[in-house]
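Undergrad: Kindly return the folded structure for what I paste below:
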Amino acid sequence: MNNSFNTHQQLTVNGEAFHIHSLKELGSKARRLPFSLKILLENLLRHEDGVNVKTEDIQALLDWHPQAKPTIEVAFTPARVVMQDFTGVPAIVDLAAMRDAMERLGGDPAKINPLSPVELVIDHSVQVDGYGNDGAFDLNAKLEYDRNKERYEFLRWGQTAFDNLKVVPPATGIVHQVNLEYLARVVFHKDSHGKKFAYPDTLVGTDSHTTMINGLGVLGWGVGGIEAEAVMLGQPISLLIPQVVGVKLSGRLPEGTTATDLVLTVTEMLRKHGVVGKFVEFYGDGLADLPLADRATIANMAPEYGATCGLFPIDDETINYLRLTNRDEEQLNLVEAYAKHQGLWRNHGDEADYTDYLELKLGDVVPSLAGPKRPQDRIALDQAGDVLRKHLKAFQNERIERREKSDQQQVVIESEGPVTDTDEQFNEASFKGAANVTFQGQEFELTDGACVIAAITSCTNTSNPSVILAAGLVAKKAKQLGINVKPWVKTSLAPGSKVVTDYLQKAGVMDDLNDLGFNLVGYGCTTCIGNSGPLPSEISDAIQKHQLIVSSILSGNRNFEGRIHQDVKMNLLASPPLVVAYAIAGRTDIDVYKEPLTQDKQGNDIYLKDIWPNVKEVSDLVKNTVTKSMFEKNYANVYQGDHRWQQIQVPDGKLYDWNDTSTYIKKASFFDTMTIDPPGIPSIKGARCLAKLGDSVTTDHISPAGAIKTDSPAGLYLQENGVEKTQFNSYGSRRGNHDVMVRGTFANIRLKNLLAPGTEGGVTRTQPGNHLASIYDAAMAYQNQNTPLIILAGKEYGTGSSRDWAAKGSLLLGVKAVIAQSYERIHRSNLIGMGILPLQFKDGESHESLGLTGQEIFSIDGLQDKVTDVTLVAIKDNGETINARVDLRIDTPKEWDYYKHGGILQYVLRNMLHQ
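TA: Below you'll find the model as predicted:
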């Protein structure tokens, strides 16, 4: 590697000399940079080779101007890759398929191998089937292994077939918490050619909330599985040197507030300011009193506030946390010495140059919820009753409209003939917003506004002892008053690591949580990812028959439409203690400050204030219960797994022996027709619109992760292949099978395709003829006619999870281009990674303003290498032509290379073939 700036030095720590690239040698220009850009600068210095990283790239970063629009591309080489199993399985499937393609094209399959450490944590596959009893954990674990046997066999094969791949088995914890508590190094060190090297721990992850690790001072963010695979195979990530927004924190959180309230406030503030595509850094003296767990909670939600990352600097609190979580003392010494030498250590009064300066006074934070559809829609708790009643009224009005339309319409799916959509049928009994239910020997009235799911779940909060123990104290006080949760609420506790249950037990509140039904259901993502499991049939039947508008409340980070449960319309994010409180209330449309949550056995009103713990109670409990020995014990044999994992049979061989009858793992089809030479820039002519969509279409809308409906194209496919409904599992668990996933693309039950007004779900109208059909069936019909497809969309297309199947599925449907008003960062990258063209309407324009109905014939004119805009040509049935200039969102030269090769993996594979 080159050393143009003479930064190669040695740093002695623990009596050992480490080779480093010293930022001190770069003077004031480096000192004034934000922490995140200092880490990026060191990365460029260390990888300067004159090809991927040039001298002028490093100089451009040194000359960074905070207000300059990002225009300069640099190559970032992360130290490692982190994956969860929903996104990890298809990534390993792709690598296995690449090995087959390499052999077919005459290359060496062994070249397809991770070059950087890859750590995969199986945390997304556990589903909440059992709940509310002591046997829930064992039942859910058994069902998880039964459902995912093929996937886990495949991962066990991958662990042995690929170098540099480690797999953390099921029932260990959530990937981001395991990363925080165990995997993260903060400062990497390795031996190479007899020398020791030290450098910042950096990473990318195949999950949006990889940013949680930013709370520890580690730079990393979520990417699609496609991009992560390229990183594994030695490709740097191309990014434009970003703008950096500084958020100054001052003061302390007031009594009665939690880290969840803080992060919902930060999310709302930054969404309003606008930080999409930018780095965010937190600084200020308020950090001195902000625990590491609170920092991680804020960093976790970076995708929700739209930033690439939300970084906190390294300081004494970082070292204290590393010590608590049983990191080696020599490692702690290295982290502190290295950070101080490089200017990565937070000192009192530090303030870098930032693009924008924002300030949040922690004393202004108030208790909050977010929802009912998006995490950035914060609701102050003292206003929640009124706000949620308004939302409920809006849903009720929609129900009235659907009822009126149901008398006039029948949904006709062309491939199946005319059918009556029973979900749209109404009668007087189903229109009252209430139903009498008998469940487990109890009779009650289930009404609109009822809370049917209350889940302590997700990486956002389960890494934070203060909010988890606060939930335990709420449960303890509730039991002392003799009150319980309502019988219609499905309750669950899914911690982010085994350490959580250890300190809950030591604190003496685990039994109280169990008594309220918050029994341990698993160590994994569960409800937040859509693995909430089925509601009891009595509850579900009442909701569906009477069209009830019910809600969920969860301590998660995502509450997009259709994500949590198909029966649930309103989904709220809240702190764990509020989750318990609302479960006791049994509904979410109440004013918890003024209205009682419930009554005790004597009929006395019980209010939120009666069960809410104070700050001192919680902080004392945290200090007395969370210990280093807990982390030492639970991570001692982290890769070993339980008896179920150890009993899995491991297939042999460097090439995977594909089972053609498998409905879980199938050889990826993306390389089937690949040739040695790249196809170049395609021509897009005579295209049809598959879907015309509005604003804030998420990757959940495009590629749902949750339950598979029986009558959906994916459900029908599974049944045709002998899979019973009880064994459907979820879309997320079947991401290793492209035949399932392409049928699930645009199949979210809440998707509203404006080409088929009045419908909900994966429905479109084919052109010409205007016939109603499922999106999958329509796409296949278009493919048979060799008709390319486009998607029209509004603002923030592809927000949400870093779900590569949202791009993969679109490709397999035949989509060649998406034209939207704006994109979420990861999804735009994923589209290019699969060879799909991302186009963007000019400012102030949209498919509505241009008068595009979606029934036109579309072409893209002027598409050639490195152009910045092209002409969208739309021809109507009457011959009228609409011409609109649209921006071409291929932002870097490297992205152009990927697009010309038909995708990032094809680009990597061809490079390896030519080496």
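Undergrad: rest of the way, CA atoms for contacts and neighbours
TA: Will do.
Undergrad: buried stuff in the strand or helix carrying Y898?
TA: Using DSSP states H and E, Y898 sits in helix 893-900. Neighbour-count burial for helix 893-900, counted by 16 or more other Cα atoms under 10 Å, picks out 894-900.
Undergrad: and of those, the nearest to K594?
TA: E895 (55.4 Å; Cα to Cα).
Undergrad: Could you pull up the contacting residues of that closest one?
TA: Contacts were defined as Cα atoms under 8 Å, 6 or more residues apart in numbering; by that measure E895 touches 238, 832-833.
Undergrad: another one to check against the first:
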Amino acid sequence: MEKANPFESVVKELEVDGQTYKYFSLLALNDERVQKLPFSIRVLLESALRNCDEFNVKSSDIETILNWTESSEKDLEIPFKPARVLLQDFTGVPAVVDLAAMRDAMTRLGGDPEKINPLCPADLVIDHSVQVDVARTSDARERNEELEFQRNQERFSFLKWGQSAFNNFLIVPPGSGIVHQVNLEYLARVVFRGENGVLYPDSVVGTDSHTTMINGLGVVGWGVGGIEAEAVMLGQTISMVLPKVVGFRLTGSVPPETTATDVVLTITQMLRKRGVVGQFVEFFGPGCQSLTLADRATVANMSPEYGATMGYFPIDDQTIDYLKSTGRNSHNVQFIEQYLKSQGLYRVYDGSQPDPNYSGAVMELDLSTVRPCLAGPKRPHDRVELTHMKKDFNSCLQNPVGFKGYAISEDKRASTSKFNFEGQEYELSQGSVVIAAITSCTNTSNPDVMLAAGLLAKNAVAKGLSVKPYIKTSLSPGSGVVTRYFELAGVTDYLNQLGFTLSGYGCMTCIGNSGELHETVSEAITKEDLVVASVLSGNRNFEGRVHPLTRANYLASPPLVVAYALAGTVNIDFETEPIGQDQDGNSVFLRDIWPSRDEVQKVTQSVIKPEMFKEIYDLIAKGTDRWNALDAPQGKLYQWDEKSTYIHDPPFFKGMTKEVQDREPIQNAYVLAYFGDSITTDHISPAGNISKTSPAAKYLISKGVEAKDFNSYGARRGNDEIMARGTFANVRLVNKLVEKPGPKTVHIPSGEVLEIFDASARYIQDAQQLVILAGQEYGSGSSRDWAAKGPFLQGVKAVIAESFERIHRSNLIGMGILPLQFNPGQNGESVGLKGTEQISIELPESYEVGQQVTVTTSTGLNFQTVLRLDTQPEITYYKNGGILPYVLRKLLQ
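TA: The predicted structure follows:
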């Protein structure tokens, strides 16, 4: 049973501007270990101290955290209770669907449905639904938003129902911005003022892996699966392994020609090389002072790309200045600063404050050594210096197929494809740019890189340069603030002239909502099977993500996006080759139009005003006209419509009992698919368009939906029937059971090659269990709950992999799927698995963290694997069949 907090004696008072607050003082513990803890770990310690009840959080947990130097080496678990939950609509819709279904189950099992309610603040930003259907026109935003509402009316109506049905639930309507930028500029509290005037640090878990962007503001937060987020919303603590913290010391300052994007791509490559999966990275050192808050947010945003749980910048003067510059309440800013200083959570760089202890060797980067760069063509940590881009791209053309290769034969490397566009003839070749997008909160939250793009556009127009009309250029910022400061800086017209017209406020191209290319462009690409390129200021460039036809995808700073759009190709050396010709026919080089960092920052300082943030976010709070006019149902229980192809009552709680049932043994299971390394959640649960030949398309057609209205998988995440069919539907998926890439597998009993979903349906019909075999980093990428829910609905009982990405492993357990890991030095091939044998897994009578589990096959193989249930709560979740059945049973009691 819960008890009174035994640490009430450390509660102190703080007076700010005539008001008295209370807080649980870390320093009042009188423990010298506190000052040696990394700042990020101190936040975990404060949460444990404040929430200690000797039931969910025990005194022993606090000792574990205080003893972090030793504890973090032992994979010890601790509980953590975040202050709030952050959702985006792709992952938020299924979360609300699950909550609605849980209310139904609660009612069916005789409980009170009102118990299913967020117990901590939950904010949902609708940002993933808008697509670049229209580009390069003055009315692009209006038309894209109109199409967004047409396509997503059912989803939006459902979310609007949730806004009124659930307490403690805020929705930021479509057309407002990108979740992480809105979080940074508006939603983040930095310090909460709780019940009885108790102050405590803001902390957040979000259903998007780039929740880490808020680490740049000194807020502890990271991405979790939608399943885990729902449990937090329902009052559960997160059980986590106390992480190691890599110290990353920054020195120097960024050179004049370099951007924050170049800094983060450099850091990403360094940290991927070291290996920081499951760890925190904490930045410190004098170089931090030379990075703006927006620069820090850019670096923090890409934590998933370098594999860390967080990329944390402790709060300092820069943080407080940012809060003031974004129009935060002045009294709040005062208590934030004074509280953090009183708690020992405020970083200073005047030599008076010793650096904390960190795990292992401290990493170092002299910012003055960072050079302009891109990342690609298929992964965000494959950095390429700008000066090496042409050489690197041509190497990729001839390299064997892989992350840095396309195996294009010598006779095809010079291939071209002519086409007619709007009455003019053009020609594509290997490396031609067909998509150029200033997109993604990673960069659109950073005024310096955004204004650099605007100033470069201005300089280019002055030289008479232009962008070929068939290149799909777009601008999709993360908030209306960007539009406002572009106007004040006088760069909007120049961006418009180059085709970077405002296409909407949302993620858009960064998550694959790039829309269709013009038909003649698509035909020209496919006719010669060209390796054409997209260049985007996003954070991910996995195969098939941005657009099915752009086989080369490069991450770049916004000014470089404009530069490559002007060049029309990535097969160019900007040092020696001109980007174009001016009005007089003279060569213009990139260096001739590139704005310096100092020039950009002067413009930034002159146009960024606190009033514009307040004005924009006051409008958001009132809702948009379209949102306010939207009809939505009322009532505490949702009335499901079986005809809906967007929102469907999921089967997750059907047949659930009040009491826990023993898990059924896994015997004679077939292998649904046999994968290699780096299978991402994009491969498992695509967020892109629905292929017209896919099982999902066939289902929609059977429901009377025309192909033009298919929308995307992401938009239909509230319908389990479609998402089960969309699981493993990626056209670039490589499955060792079949010869060609694509969403196919062998139905082993018959030997037929089928769509993966169709094979799984046949297995389920024949009451046959399934497993997945995989290599390293299984489930890397975005924190998509459907990457676990989909395999669950396809009958997958276990995944045996060389290693798992943190969030995806958690999601598998959340759905009751068993994650097993090959022992070190082993993989499927080394133990002799072909993928055609039947597999049995010996479930233990008594589960223990990290124990060995025996796997046997119908061909006589026998090998050991590691049970990847890493904490006692994960064991409990698995026994219950998942985290939500566990929560439901707990609330029923």
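Undergrad: What value does the TM-score take for this pair?
TA: TM-score for the superposed chains, counting by TM-score structural alignment, normalised by the length of structure 2: 0.97, backed by 883 aligned residues with a Cα RMSD of 1.8 Å.
Undergrad: circling back: any chance of the contacts of E895 of structure 1 in a markdown table, with secondary structure, distance to F197 of structure 1 and neighbour count too?
TA: Formatted as a markdown table, the contacts of E895 of structure 1 follow (DSSP: H, G, I helix; E, B strand; the rest coil; distance: Cα to Cα, whole Å; neighbours: other Cα atoms under 10 Å):
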| residue | secondary structure | distance to F197 of structure 1 | neighbour count |
| --- | --- | --- | --- |
| S238 | strand | 24 | 17 |
| I832 | helix | 35 | 26 |
| G833 | helix | 33 | 28 |
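Undergrad: Closest to Q767 of structure 1 out of the buried residues of helix 893-900 of structure 1?
TA: Among those, and counting by Cα to Cα, the member closest to Q767 of structure 1 is Y899, at 27.9 Å.
Undergrad: any idea how far that closest one lies from R99 of structure 1?
TA: 21 Å (Cα to Cα, to the nearest Å).
Undergrad: swap in G224 of structure 1?
TA: Going from G224 of structure 1 to R99 of structure 1 by Cα to Cα gives 20 Å.
Undergrad: more neighbours, the two?
TA: G224 (28 against 23; other Cα atoms under 10 Å).
Undergrad: Hmm, that one is touching H827, no?
TA: Yes: with contact defined as Cα atoms under 8 Å, G224 of structure 1 reaches H827; the gap is 7.5 Å.
Undergrad: now the end-to-end length of stretch 636-649 of structure 2.
TA: By Cα to Cα, one end of stretch 636-649 of structure 2 lies 15 Å from the other end.
Undergrad: Can you state the residues of structure 1 onto which that stretch aligns?
TA: Using TM-score structural alignment, stretch 636-649 of structure 2 lines up with residues 654-667 of structure 1.
Undergrad: List of residues touching that stretch?
TA: By Cα under 8 Å, 6+ apart, stretch 654-667 of structure 1 touches 93-94, 96-97, 99-100, 109-110, 150-151, 154, 161-162, 718, 721, 733-738, 740.
Undergrad: Give me the buried entries from those.
TA: 93-94, 96-97, 99-100, 109, 150-151, 154, 161-162, 718, 733-738, 740.
Undergrad: Remind me which helix or strand V452 of structure 1 belongs to.
TA: Going by DSSP H and E, V452 of structure 1 is in strand 451-456.
Undergrad: how about that strand, aligned to which bit of structure 2?
TA: By TM-score structural alignment, strand 451-456 of structure 1 lines up with residues 433-438 in structure 2.
Undergrad: sorry, back to before: can you tell me the mean distance of the helix holding Y898 of structure 1 from structure 2 after alignment?
TA: Mean deviation of helix 893-900 of structure 1 relative to structure 2 after superposition (mean Cα distance after the TM-score superposition for structure 1): 0.4 Å.
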